[in-house]
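sequence plus the predicted model coming up.
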Amino acid sequence: MTGPSDPAAGPWLFEGPAEGRRDTPPARKDAGGALPEAVLFDRDGTLVADVPYNGDPARVELMPSAREAVAAVRSLGIPVGVVSNQSGVARGLLTRRQVEAVRQRVETLLGPFALWAVCPHGPDDGCGCRKPAPGLVLAACERLGVRAARTVVIGDIGADVEAARAAGARGVLVPTPVTRPEETEASAETAADLLQAVRLALRADAADRTAGGPR
């Protein structure tokens, strides 16, 4: 039997309303098929301010342009999801209920996401889902019914873009004061803020560059 943070149990998946998923896709404003099939955001330091091991919804604070960035993706009928490491669960600092409470607060501020994929494991647990491993991205893509090669992952640290690369997806880095210089240098695509990252992600010519990648 596996426990809630046992690596064998895989990531936690929280699904949003059916209309945000690919089994009942919204009308997409992409006649040429060049836009991403999904955009996945990191949570802490990307969508919301990074409060270590936060289980308190009252401490959730949006990052600059988060609301506009998410709205821009949704306006095109593209599913949006969240991929987040939450090692506080494995460390005994967070419960599943607290993780869900913070998720619900984020959705109160930003609207419902099609999917959340959360890794509850610690860095030494040897799971396949903790970023920079590809498991969270792959699990999200599978559940959404999209191709990793046509998915964009946006995050604030190297592990986010490395997870995207390992999954065959495209990564866009939005550096913050906690982003190491070497992570910024190693990222193929960087943006000054979330809204710029989304604009970069939605560029048709950039999307075309990933179309022939791993499926």
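Yep, it's here.

rest of the way, CA atoms for contacts and neighbours
OK.

measure residue 38 to residue 185 for me?
Distance from residue 38 to residue 185, counting by CA to CA, to the nearest Å: 25 Å.

ok, the two, which is more surrounded?
Per other CA atoms under 10 Å, whichever of residue 38 and residue 185 has more neighbours is residue 38, with 26 against 11.

give the buried residues for the longest helix along the chain.
Determined from DSSP state H, the single longest helix within the chain is helix 96-110. Under the neighbour-count criterion of 16 or more other CA atoms under 10 Å, helix 96-110 has 98-99, 101-103, 105-106, 110 buried.

adding distance to residue 165, write these out as a markdown table.
Output for the buried residues of helix 96-110, formatted as a markdown table (distance: CA to CA, whole Å):
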| residue | distance to residue 165 |
| --- | --- |
| 98 | 30 |
| 99 | 26 |
| 101 | 30 |
| 102 | 28 |
| 103 | 25 |
| 105 | 29 |
| 106 | 26 |
| 110 | 27 |
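
from the residues you listed, which single one is nearest residue 66?
For those, the residue nearest residue 66 by CA to CA is residue 110; the value is 7.9 Å.

ok, the closest one - contacts?
Going by CA atoms under 8 Å, 6 or more residues apart in numbering, residue 110 touches 66-67, 70.

one more structure, for comparison:
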Amino acid sequence: MSSAQNASRSPDPRSERSSAALAEAMMRLARETPLNELTITRLVQEAQVTRPTFYQHCNGIQDLAQRVALANLDRAIPENAAPEATATDGAQLSAHVASHVCAALDHLEENRAFYLNVLDHAGSVEFFEGIIRLLTAKMVADAFAALRRADPEAAEDLMQVLAGGVMWLVIGWLRSEAPKDTPAAMSRRIGQTVATLLLSAGASARV
């Protein structure tokens, strides 16, 4: 491969800087301004980029907000690590799932206003599907290793159901105005729920 070809495949530093500036501007502005009131003009001024640059990175305000939310969640959720638990050890499995969930909940709590704004004004089927893909890939996939070996199709279905359930539990937690569980307490609740359902599915698969 020629050096020119290598260069053409290298990340463009200017594009990366523009993308980062837009993401940072979105995070700042969307904490206080509803997305349906936020204009592209204001956003590009905040990011110090041009309108054509904005459209090189996204299709609109809602699209950018979704992209920023999913990218930040991706970074907030730890990479998969093989659980120390066996498939039948509910307490260790619950703790393992909770440890993955807690990092994401800490991030959501810290940036609550931004994520509620995205949910209220940029929520879509594609956005929720993106969240579920993240959850299945990074938060619960490793806990399903034993069930995958026994029944791959059942494991995939259960992962989708669990990820969707976890997503709605977290959204309800994030929306709550009343005193709510801390991220650590909520992550333990989710870990216990996932472990209970997973172990029940594993027992059913062995019958």
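Done, it's in. Model, not experiment: these values are computed from the prediction.

what's the TM-score for these two chains?
TM-score of the superposed chains, computed with TM-score structural alignment, normalised by the length of the second structure, equals 0.34; 116 aligned residues with a CA RMSD of 5.0 Å.

just the buried subset of the contacts of residue 110 of the first structure, please.
Buried members of the contacts of residue 110 of the first structure, counted by 16+ other CA under 10 Å: 66-67, 70.

next one: stretch 160-172 of the second structure to chain centre, how far?
Here stretch 160-172 of the second structure shows a centroid-to-chain-centroid distance of 11 Å under the convention CA atoms, centre = their mean, to the nearest Å.

show me the contacts for the residue nearest the centre of the second structure.
Closest to where the C-alpha atoms of the second structure average out (CA atoms, centre = their mean) is residue 73, at 3.8 Å. With contacts taken as CA under 8 Å, 6+ apart, residue 73 of the second structure has the following neighbours: 104, 107.

one more: residue 157 of the second structure?
Applying CA under 8 Å, 6+ apart to residue 157 of the second structure gives no contacts.

now the terminal residues of stretch 140-154 of the first structure, how far apart.
14 Å.

want to throw the contacts of residue 110 of the first structure into a markdown table with distance to residue 171 of the first structure and secondary structure?
A markdown table is the format used below for the contacts of residue 110 of the first structure (distance: CA to CA, whole Å; DSSP: H, G, I helix; E, B strand; the rest coil):
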| residue | distance to residue 171 of the first structure | secondary structure |
| --- | --- | --- |
| 66 | 17 | helix |
| 67 | 20 | helix |
| 70 | 16 | helix |
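
what about residue 170 of the second structure, which SS state?
Classification of residue 170 of the second structure by DSSP: H, G, I helix; E, B strand; the rest coil places it in helix.

what's around it, how many residues?
20.

buried ones in the stretch of helix or strand residue 200 of the second structure belongs to?
Taking DSSP states H and E as the definition, residue 200 of the second structure sits inside helix 183-206. For helix 183-206 of the second structure, the neighbour count (16+ other CA under 10 Å) marks 183, 186-196, 198-199, 202 as buried.

and for stretch 158-169 of the second structure?
Result for stretch 158-169 of the second structure [16+ other CA under 10 Å]: buried residues 158-160, 162-167.

narrow these to those in strands?
Mapping those onto strands (DSSP state E) picks out no residues; all lie outside.

quick one: which of those residues is nearest to residue 41 of the second structure?
residue 167 (32.8 Å).

tell me the spacing between the closest one and residue 127 of the second structure.
12 Å.

any idea how far residue 55 of the second structure is from residue 22 of the second structure?
11 Å.

look at those two and report which has more neighbours.
When residue 55 of the second structure and residue 22 are compared for neighbours, residue 22 comes out ahead with 26 against 13, by other CA under 10 Å.

that one in helix, strand or coil?
Following three-state DSSP, the label given to residue 22 of the second structure is helix.

check contacts around it.
By CA under 8 Å, 6+ apart, the contact set of residue 22 of the second structure is 43-44, 47, 49, 54.

any idea how far apart the tips of stretch 80-100 of the first structure sit?
End-to-end distance of stretch 80-100 of the first structure (CA to CA): 17 Å.

next: stretch 139-153 of the first structure.
For stretch 139-153 of the first structure, the end-to-end distance is 13 Å (CA to CA).

what's the neighbour count on the spatially closest residue to residue 122 of the second structure that is not a sequence neighbour?
Residue nearest to residue 122 of the second structure in three dimensions, not counting chain neighbours: residue 62, with 5.0 Å by CA to CA, 6 or more residues apart in numbering. Residue 62 of the second structure has 18 neighbouring residues, counting by other CA under 10 Å.

what about residue 62 of the second structure, distance to residue 134 of the second structure?
The gap separating residue 62 of the second structure from residue 134 of the second structure is 19 Å, by CA to CA.

equivalent analysis for residue 63 of the second structure, please.
Here residue 63 of the second structure is placed at a distance of 17 Å from residue 134 of the second structure (CA to CA).

repeat that for residue 201 of the second structure.
22 Å.

please apply the same query to residue 66 of the second structure.
The spacing between residue 66 of the second structure and residue 134 of the second structure, counted by CA to CA, is 13 Å.

what's the closest of the buried residues of helix 183-206 of the second structure to residue 101 of the second structure?
Nearest member of the buried residues of helix 183-206 of the second structure to residue 101 of the second structure, counting by CA to CA, is residue 187, at 5.4 Å.
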